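>>> Here is my input, please return the structure:
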Amino acid sequence: MANIDVQIACAADALPSEDQLQHWCKTALKAAGRDGALALRISDAKEIQTLNQQYRNKNNSTNVLSFPSDLPAELGLDELGDIIMCAEVIAREAVEQNKNADDHWAHMVIHGTLHLCGYDHIDDKEAEEMEALETQILATLGINNPYLA
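The predicted structure is shown next:
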């Protein structure tokens, strides 16, 4: 069974509940056929900007960063990695994109979780595959396709 460590590291308003965050992660893991442990950290803009600069050489805040575990498979540990999400950016995007805030949070949690499962969007084929799975997972949660907006 998935073990999800939720960390709230900011003082944001209107965050999803820990139960919601865990449910969205577990739903994505199940759809991807994966199980294991991960950390989901809700941060502020400063923290995610620092991480984005350090690891992606991009000096701006972003909505979500995923850091897949690099532990050797021989250890037999099921550590998937870490997801860092910026509450400020996600809230702002929901308003700018005219999306329900919880729906956008669900999408970003699912997106970050799928990255830990090996999905990516570097090229068009990978992006189409990842977006199709995200859309399918969101539909099971009663959330409309976010890419049609």
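
>>> C-alpha only now, for contacts and for neighbours.
OK.

>>> tell me the contacts of the residue nearest the centre of the chain?
Among the residues of the chain, residue 112 comes closest to the average C-alpha position under C-alpha atoms, centre = their mean, at 2.5 Å. Residue 112 sits next to 64, 65, 66, 83 when contact means C-alpha atoms under 8 Å, 6 or more residues apart in numbering.

>>> The third one: neighbouring residues, count only.
Counted with other C-alpha atoms under 10 Å, the burial measure for residue 66 works out to 19 neighbours.

>>> Which residue ranges of the protein form helices?
Taking DSSP state H as the criterion, the chain contains helices spanning 18-31, 45-56, 87-96, 101-116, 124-140.

>>> Would you format these as TSV with distance to residue 2 included?
Converted to TSV, the helices of the chain look like this (distance: least, C-alpha to C-alpha, whole Å):
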stretch	distance to residue 2
helix 18-31	7
helix 45-56	25
helix 87-96	23
helix 101-116	12
helix 124-140	17
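
>>> Alongside the first, I'd like the structure of this one:
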Amino acid sequence: MSIYLDLQVAVEDDSQLPSEQDFQTWLEKTISQFQSDAELTIRIVDQEESHQLNFDYRGKDKPTNVLSFPFEVPPGVEINLLGDLVICKQVVEDEAKEQQKPLISHWPIWWFMVHFTS
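Purely as a prediction, here's the structure:
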């Protein structure tokens, strides 16, 4: 099994972020149920970038917890590139606080399950 994660952290305050190994573990546990090889980019962003992307791609004038950009493989191309996930750190932190749950339990692969397997 070969699951490649490109983790991009584009926030000034990277405290309280799960480690790259946490993301890799969550990804492997989830993807291995569907396929043996894959590549995914996860980009952790601030509210400003999330807001802009959410507006540009969904017409929503606010930041959001996660945006997914699945990659559609052209016919005849053999690549297991799943696409990109853009996660807003502040929104995830705010949601965890509102839901009174530990922050680390709000990060795991729920966003992947919802955005790439449905």
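
>>> before we move on, the earlier item: tell me how far the residue nearest to the centre of structure 1 lies from residue 22 of structure 1.
With distances taken as C-alpha to C-alpha, to the nearest Å, residue 112 of structure 1 is found 13 Å from residue 22 of structure 1.

>>> Number of residues surrounding the counterpart of residue 53 of structure 2 in structure 1?
When structure 1 is aligned by TM-score structural alignment, residue 53 of structure 2 is paired with residue 51. Residues lying near residue 51 of structure 1 (other C-alpha under 10 Å) number 19.

>>> Just the buried positions in stretch 95-108 of structure 1, please.
Buried residues in stretch 95-108 of structure 1, counting neighbours by 16 or more other C-alpha atoms under 10 Å, are found at 99, 101, 102, 103, 104, 105, 106, 107, 108.

>>> ok, those residues vs residue 8 of structure 1, which is closest?
Residue 8 of structure 1 lies nearest to residue 105 out of these, by C-alpha to C-alpha, at 14.1 Å.

>>> The closest one maps to what in structure 2?
Using TM-score structural alignment, residue 105 of structure 1 lines up with residue 107 in structure 2.

>>> thought that match was touching residue 94?
No - contact criterion C-alpha atoms under 8 Å: residue 107 of structure 2 and residue 94 do not qualify, at 11.7 Å.

>>> hang on, the earlier thing: so how far is residue 8 of structure 2 from the match of residue 105 of structure 1?
Counting by C-alpha to C-alpha, the gap from residue 107 of structure 2 to residue 8 of structure 2 is 15 Å.

>>> now residue 91 of structure 2
Taken as C-alpha to C-alpha, the span from residue 91 of structure 2 to residue 8 of structure 2 is 17 Å.

>>> And for stretch 20-32 of structure 1, what's in contact with it?
Contact with stretch 20-32 of structure 1 is made by 2, 4, 6, 35, 106, 109, 110, 113, 114, 117, 133, 137, as judged by C-alpha under 8 Å, 6+ apart.

>>> hang on, residue 16 of structure 1 packs against residue 100?
No - with contact defined as C-alpha under 8 Å, residue 16 of structure 1 does not count as touching residue 100 (11.9 Å).

>>> about what we covered before: next, the contact list for the match of residue 105 of structure 1, please.
Contacts of residue 107 of structure 2 were listed using C-alpha under 8 Å, 6+ apart, and they are 18, 92.

>>> now for residue 42 of structure 1: what does it line up with in structure 2?
Under the alignment (TM-score structural alignment), residue 42 of structure 1 maps onto residue 44.

>>> In this model residue 91 seems to touch its match, though I could be wrong.
No - contact criterion C-alpha under 8 Å: residue 44 of structure 2 and residue 91 do not qualify, at 10.9 Å.
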